[in-house]
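[1] predicted model, plus sequence, below.
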Amino acid sequence: MKACQISPRAADGALHFVEFPRPEPGAGEVVVRMRAASLNYRDLLVLDNMYGATTERLIPLSDGAGEIAAIGEGVKGLRIGDRVAGAFYPDWISGPISAQARARGLGGSVDGVLAEHVVLPAHAAIPFPAYLTFEEAATLPCAALTAWNAMTAAHPLRAGETVVLQGSGGVSVMALQFARLMGARVIHLSSSPAKCRRLADMGADETIDYTAELDWDRRVGELTNGNGADLVVEVGGPGTLERSFRAVRVGGSIVSIGFVGGGDGINPRGVIARAIRLIGISVGSCAMFHEMNRAIGLHRLRPVVDEVFPFERAADAYAKLRSGGHFGKLVISI
């Protein structure tokens, strides 16, 4: 089989294609013939050796979908040919997150899915709705599940509540889709009028171009009659967090899932003064993945895919992710 590996010290670029013998499943495992993989901001950190993981000869990417090609002894409920996506944390089956559950993360602490064949524990091979393409299903394991966790477990979003979403990457676009089916009001921030129009077309109730309106937290206050939002799904990190403190209502929730905005340090005064619940989450469990897929299938949601790159152009997919010009998800076809 062919796989893509990271070689951070290589002079001609960090991504290289290699060949391995096709793997065989052990007891309780399956082999998945990968058909597509998608990228997350975390994958840039891994590539740049800024994630705290050993990247030499690591197969990258956590998110992928394909079909089961081989089944190990003792596996029940799955058949060869079943269409599945792999769980980001294959050892987090259900319940609260723990150090043990998150010790192995695909494409970080262990090999990921940018390969023609991948071995997974059977419970971490999650069937997805039949109407989705492999490219669409490959966007689900991290970005979609993180959005689902943020609005169903960290802060169970109720109909009529107001949520602030930031940017037009995979998590935020999927969060918009989930918020709409939950009956929430969405105030969505983005970086250009064109992206704001696309978000409005997808159902955002109000949009704010944060490059033109730097004090976007003040605008959120105006749109909520001075009360603030019930929930902010925070992807910017130190660069945006203090504005999120001012944009959320007293007693509201900020679910922190990323730090794409850069910046250094935060002042916790805003959290204390407004009695804000600041919650950090990390993707979700296999049980959450099954639950999310049931909701996606019931409402026939389709993830937004910005562009699909062929396997041999994986480096171009990384480059586009780094440029920040995408809307939704970037996918590599395998």
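    Nice, thanks for sending it over. Numbers count the residues shown, from 1 in each chain.

[2] from here on, just use CA atoms for contacts and neighbour counts.
    Will do.

[3] report the secondary structure state of the spatially most central residue of the chain.
    In the chain, the C-alpha closest to the average C-alpha coordinate belongs to Ala143, at a distance of 1.5 Å (C-alpha atoms, centre = their mean). For Ala143, the secondary structure call by DSSP: H, G, I helix; E, B strand; the rest coil comes out as helix.

[4] so who does it touch?
    Taking C-alpha atoms under 8 Å, 6 or more residues apart in numbering as the contact definition, Ala143 lies against 40, 170-171, 174, 283.

[5] now the strands for the stretch 101-250 of the chain?
    Chain-ordered strands for the stretch 101-250 of the chain, with DSSP state E, counting those that start in this stretch as the definition, fall at 117-121, 125-127, 162-166, 185-190, 206-209, 229-234, 248-256.

[6] which elements pack onto the first one?
    Put plainly, it is strand 117-121. Contact here means 3 or more C-alpha pairs under 8 Å, 6 or more residues apart in numbering; DSSP states H and E; on that basis strand 117-121 packs against strand 29-38.

[7] can you tell me what sits against the strand it packs on?
    Applying C-alpha under 8 Å, 6+ apart, the external contacts of strand 29-38 come out as 23-25, 61-73, 75, 84, 113-122, 125, 134-135, 138-139, 329-334.

[8] for that strand, what is the distance to the chain centroid?
    Its chain's average C-alpha position is 18 Å from that of strand 29-38, according to C-alpha atoms, centre = their mean, to the nearest Å.

[9] please apply the same query to stretch 90-102.
    The chain centroid and the centroid of stretch 90-102 are separated by 17 Å, computed with C-alpha atoms, centre = their mean.

[10] take the one below as the second:
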Amino acid sequence: METSPAWILKGQEGLESLEFLQNQPVPSLGDHDVLVRIHAASLNHRDLAITKGAHALTITPNIVTASDVAGIVQSVGPKVQAFQPGDKVCTYMVPQKPEAEPVTFADISTGLGQRVDGTLRPFGVFHDTALVKMPPSLSFLEASTLTCAGLTAWNALFGLGSRAPRKGDVVLVQGTGGVSVIALQFALACGATVIATTSSDAKAQKLKAAGAHHVLNYRSDLKWGETAKQLTPDGKGVNLVVDVGGLSTVAQSLKAVRPEGVIAMTGLLGGAPDANVNTLIDCLVNLCTVRGVLLGTRRQYEEMNAFIEEHGIRPVVDHKVFGFEEVADAYQYMDDQRHFSKVCVRIN
């Protein structure tokens, strides 16, 4: 059997559970399997949570970690029709999921890097439903950011179809992680005005360089939701909020959103709530729609990739790119919140 080096999780006791192994087996191809030469990977907060066993996340023992990569197809199983050797591809986190069916937390718990061997390895075998063709204009590093952050942002903005941002709308994105930064890029491509938040002056400058029209510091302005509303042209509030904090941010998201606006809940990065826990009745009080967003479908992934090509979008990669042998350092860098947008690993 062929072997490949890989980063595995030997447990869930934190970053010390990451282990680099030289000779992990590369399975032979089944009927619907694809062998991919992996060139780049990106990390998610999900990956950190899995290493720590947070949110009751459990793993298959000694699982190859992470879920997001881009690479080139080397060979395919006899029943694979969508891909051929030489195709450039990205991973989709949940194998064997119908292409238009929404992803659930239960689905993700069975996905890449948790129950199915993930992506931090030079060669990986994936079911053909765990792959999509990558946008041809992107580098492997840029394309590796799309699996989780890109698709989540796309679903947050466009998942309700007719409620998607249009020219003249105002979109509020929170923080400087991967979901927020590419959501900013998607919103700008629609002609929307973008308000962003951060607690760092240095990151505020990066948000402005990425195109944000207004940047609010949520540490110095505790009522940033009300400030965001005041920045809208008619003072009625923003059309769409991409909320990544959850309990710690939803109260201000409700202050920011306009009547008939949308709050897309995409993350749980915040800690304790900054006020009383909000309830569904707040949707009535604020006349808004609040929807949970978890990744997106493979069909949405393909639509997103077409949009990226059409608008010439280049996903933002943090200035510090890690080598394959530096994966543990990459995890620590992300855990320390030193990154802007996506932390990526080049796999030589």
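    The structure has been received and is ready for your questions. Values in this document were obtained by computation on a predicted structure and should not be read as measured data.

[11] please state their TM-score.
    With the length set by TM-score structural alignment, normalised by the length of the first structure, the two chains reach a TM-score of 0.94; 334 aligned residues with a C-alpha RMSD of 1.9 Å.

[12] thinking again about what came up before, would JSON lines of the strands of the stretch 101-250 of the first structure with mean neighbour count and distance to Pro268 of the first structure be doable?
    Written out in JSON lines, the entries for those read as follows (neighbours: other C-alpha atoms under 10 Å; distance: least, C-alpha to C-alpha, whole Å):
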{"stretch": "strand 117-121", "mean neighbour count": "23", "distance to Pro268 of the first structure": "41"}
{"stretch": "strand 125-127", "mean neighbour count": "22", "distance to Pro268 of the first structure": "39"}
{"stretch": "strand 162-166", "mean neighbour count": "25", "distance to Pro268 of the first structure": "20"}
{"stretch": "strand 185-190", "mean neighbour count": "24", "distance to Pro268 of the first structure": "23"}
{"stretch": "strand 206-209", "mean neighbour count": "20", "distance to Pro268 of the first structure": "25"}
{"stretch": "strand 229-234", "mean neighbour count": "27", "distance to Pro268 of the first structure": "15"}
{"stretch": "strand 248-256", "mean neighbour count": "22", "distance to Pro268 of the first structure": "13"}
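
[13] relative to Arg57 of the first structure, which of the ones you listed is closest?
    strand 117-121 (15.4 Å; C-alpha to C-alpha).

[14] neighbours of Leu138 of the second structure, how many?
    When counting by other C-alpha atoms under 10 Å, one arrives at 16 neighbours for Leu138 of the second structure.

[15] which one is it nearest to, not counting chain neighbours?
    Taking C-alpha to C-alpha, 6 or more residues apart in numbering as the measure, Leu138 of the second structure lies nearest to Arg314, with 6.7 Å between them; neighbours along the chain are not counted.

[16] may I ask you to confirm that the one you found belongs to a helix?
    No. Looking at Arg314 of the second structure with three-state DSSP, it is coil, so not inside a helix.

[17] what residue of the first structure takes the place of it?
    Matched by TM-score structural alignment, Arg314 of the second structure corresponds to Arg302 in the first structure.

[18] contact partners for Val277 of the second structure?
    With contacts defined as C-alpha under 8 Å, 6+ apart, Val277 of the second structure is in contact with Leu247.

[19] 10 Å - rerun?
    In this structure, Val277 of the second structure makes contact with 247-248, 250-251, judged by C-alpha atoms under 10 Å, 6 or more residues apart in numbering.

[20] ok, Phe83 of the second structure next?
    With C-alpha under 10 Å, 6+ apart as the criterion, the residues that contact Phe83 of the second structure are 34, 73-77, 89, 128, 131-133.

[21] could I get those residues as CSV with distance to Ala187 of the second structure?
    Below are the contacts of Phe83 of the second structure laid out as CSV (distance: C-alpha to C-alpha, whole Å):
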residue, distance to Ala187 of the second structure
Val34, 34
Val73, 32
Gln74, 36
Ser75, 37
Val76, 37
Gly77, 39
Val89, 25
Asp128, 31
Leu131, 26
Val132, 23
Lys133, 23
